[in-house]
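can't give you the sequence, but here's the structure:
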């Protein structure tokens, strides 16, 4: 007899005995007669602290984590506190790794480790079976491809049809024999990286999608690597993908992407010697109303915006896009000095970054030459 049948038989036999069943697969319970389904609301900070206080970890660890949550947690982590599951992951990460990294990339890696190995470890006598039979590294490669194909389709939430399409695309890139159903089960139930809400599926936190997508991009090479960065630039002002790409493999990102575009600026546009008006025309095109107005090189524009996002430069991508909009209006020709002033810092950033990256790439090249 299955556990489900045992529970339902118990309720039938002892109908006056209240019973609460906690689980993740909400759709599995919809056919249970006599049960009402309740969902946990988003947590407040106080509720997160209460959950930490009730967790089965030493009090000294609780006190440290509560102090961290109330006083020291980086702003980028605050979204984790709204989800009971993610607060649990935070507890596991802090207690098992004995730290909560201030580096978002490292924290997400630690969180994945906690979800893969340690979630449910406190549930004595119960171990989850990985239906896909993938190892941790194999699952990570699959999930990275899944996150990338859904990210580039701009799908943070997806229906059943979309889910299977994304799983199929991700599976086609890897030598995986597992069925789509088993892969989906592992994502949802075993690793808890994908949540189901009725007929829709969404990520436990959007940062997981961005983190694993960045891992997929970093695994590419040549033209595919460049193209993936170009595609990620569209959302770079509002997410972390390109910053993760740089942090995951800074040597590769600077050698294959950052330095080439900065060299174009230096050699083709001569930004270290040109006037600010010339720099403005190179980046934004000539102001509206100019005879024979030329548009900027769109590929150069996209690459430079990607660089700005990777290094969190100021002016930001949004600032540059605002200037682009200004340059399209006729009055822009009369406010050229204002636009030039805003671009002054940008040009200095690019010149300084070119020098720093050139030096780093050369140093790595020299080191590689020593080892053949």
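Perfect, thanks for sending it. Note that the coordinates shown come from a computational prediction; the quantities given were computed from them, not determined experimentally.

CA atoms for contacts and neighbours, from now on please.
OK.

what's the one helix or strand residue 344 maps to packed up against?
In this structure, residue 344 sits in helix 336-370 according to DSSP states H and E. Using 3 or more C-alpha pairs under 8 Å, 6 or more residues apart in numbering; DSSP states H and E as the contact criterion, the neighbours of helix 336-370 among helices and strands are helix 259-267, helix 276-284.

Take this one as well and set it beside the first:
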């Protein structure tokens, strides 16, 4: 039996000062001497000059990346080590510790770090940056990929962006030295937020990452993102997933947060007793755990539903007393009531979400507020007051340097879904059909789950059923066949994976597909996700393992260095492979029974919801007015 965990106030100041002192000592004592080998020989004068620039770079970037603003610490950035909990990375059934970047570097030279919203990917990247300074002989560069959203595709360059990051922070090199140091492998390059790149920039950014990392392959690349099917084709990148907080970590995080002590103590006690076990999906996520603390302090209870969770969190933030300022009650400068403010904010979230805009310049934010102001002329407020309320009173946005970002994207997704519900059926149907056709984030984001929880029948009827009808027509004309699969998928992925079963690491083999018809694939996946598809039938699993394991074994003989063998196979090449190894088309279709099970499940949803459409209140001509 575990020893009980006892609440104990944390001396955050000591943690900050000790950590900062250790980092500074490490940087000061190693500095230029540690990384000079990655550069050509310099004259004594050049070495002193560039060495000073490097040490300045470490000092500036260390200061910049060691502090952040959060939902709790929204005014003054806090040192991350005063409250950070080092989460693990899961890979092939193993847990990789991240407290020291050296353990992460053992994974390989090209690493993907994926995780859901709020799990702590960005702060992990900052921690790895700082750990690189302290523990290694590499030059760390942290680049936020959303910075490319403001560029033309022709101007996007990882090579130039990394150089600009170095230069902007005082480490200016002649291009020949910069290129030479890249060729020598002197860098750990951390690329944060691939999922925050706008859709029209994604292909270019992906190409840049692959090209840059291939050309300068001696460096280490760590990329963070929400999960996306685009990574299936990144054959030489190892994908890891961020692990949730354990109960012990969740309690430790709460213990560290600066908050009203009596409220925090009560929450800590209940979290230890029942709340973590009852609300594990919330309490194991750092962002949601923070919101739990806020809502618990206000209501002494936690909502069961994720939508209610965000709704109550917003109401708490709108009305809350400042937990760090002697219960000083903040006023709302706009004078808007909670519902009015929420309506305007929902509109801003809706427009920015579908534009793929997760960060704003001062000008862009004012434009969004002015747009909302015009949309709701009965609500009287100034742009300046609404901007101040968003950042200081309600804390939905955080100012970070010269830009503004959501305190977390989950808020943007929830309020975008909330505003979507106000649109007519025609508008919702057409907007989301287009989005399904363009977006790679339909399944990974929480937007559709939140919209479904707000209006489940309507989502099934007006959003999913039109696509399901097209799927049914294809299925009826082709049956479950290779031809049908070709209509939806670009190719097949046969691969080996590792997983935990009864705490033991076991090997398995799977068949998966690359997406071709994005609209219909998104319809199929999201229908199953939202309607809680569950297929306990193990039919086809044995055959899929036989085919996939045969493919992996053959590829390993041809290319022993490739551990993962997840490159896609086109259907024509697959047919040749199957015939070569005495598998029939029927064998392959049997191995893909799990896909057919999803078709059949989805058609039951179509049968239930597709006959009587919801009456449409407005004509298509009103779409422009609505948007």
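Okay, I see it. Everything numeric here is computed off the predicted structure, so don't read it as measured data.

Burial-wise, tell me which of the helices and strands packed on helix 336-370 of structure 1 comes out on top.
For those, the largest average neighbour count (mean count of other C-alpha atoms under 10 Å) is found in helix 276-284, namely a mean of 20.

Going by contacts, tell me the helices and strands next to that helix.
For helix 276-284 of structure 1, the helices and strands in contact under the criterion 3+ C-alpha pairs under 8 Å, 6+ apart are helix 317-327, helix 336-370.

what's the following helix or strand after that helix?
Following helix 276-284 of structure 1 in sequence, per DSSP H and E, is helix 298-311.

pretty sure residue 129 of structure 1 is in a helix, no?
No - note on residue 129 of structure 1: no helix contains this position according to DSSP: H, G, I helix; E, B strand; the rest coil, which reports coil.

That one pairs with which position in structure 2?
Structural alignment (TM-score structural alignment) places residue 129 of structure 1 against residue 331 in structure 2.

What is the neighbour count of its match?
Residue 331 of structure 2 sits with 14 neighbouring residues when counted by other C-alpha atoms under 10 Å.

same deal with residue 45 of structure 2?
9.

quick one: whatever helix or strand it lives in to chain centroid distance?
In this structure, residue 45 of structure 2 is located in helix 44-65 according to DSSP H and E. Mean-position distance between helix 44-65 of structure 2 and its chain equals 32 Å (C-alpha atoms, centre = their mean, to the nearest Å).

In structure 1, which residues correspond to it?
The alignment places helix 44-65 of structure 2 over no residues of structure 1 (TM-score structural alignment).

Go through that helix and flag the buried ones.
Neighbour counts using 16 or more other C-alpha atoms under 10 Å place 47, 50-59, 61-62, 65 of helix 44-65 of structure 2 among the buried residues.

Columns distance to residue 557 of structure 2 on top of these, output as a markdown table?
Putting these into a markdown table (distance: C-alpha to C-alpha, whole Å) gives the following:
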| residue | distance to residue 557 of structure 2 |
| --- | --- |
| 47 | 48 |
| 50 | 47 |
| 51 | 47 |
| 52 | 50 |
| 53 | 48 |
| 54 | 45 |
| 55 | 47 |
| 56 | 49 |
| 57 | 46 |
| 58 | 45 |
| 59 | 48 |
| 61 | 45 |
| 62 | 46 |
| 65 | 45 |
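
closest to residue 337 of structure 2 among those?
Of all the buried residues of helix 44-65 of structure 2, the one with the least separation from residue 337 of structure 2 (C-alpha to C-alpha) is residue 65, at 36.7 Å.

Please identify which helix or strand holds the nearest residue to that closest one once chain neighbours are set aside.
Using C-alpha to C-alpha, 6 or more residues apart in numbering and skipping the chain neighbours, the partner closest in space to residue 65 of structure 2 is residue 126 (5.8 Å). Residue 126 of structure 2 belongs to helix 121-135 when assigned by DSSP H and E.

Just tell me the aligned range of that helix in structure 1.
Per TM-score structural alignment, helix 121-135 of structure 2 has no counterpart in structure 1.

Show me which positions of that helix end up buried.
Neighbour count says helix 121-135 of structure 2 has 121-134 buried, by 16+ other C-alpha under 10 Å.

tell me what that helix is packed against?
With contacts defined as 3+ C-alpha pairs under 8 Å, 6+ apart, the secondary structure elements packing on helix 121-135 of structure 2 are helix 12-35, helix 44-65, helix 101-105, strand 139-144, strand 187-192, strand 220-225.
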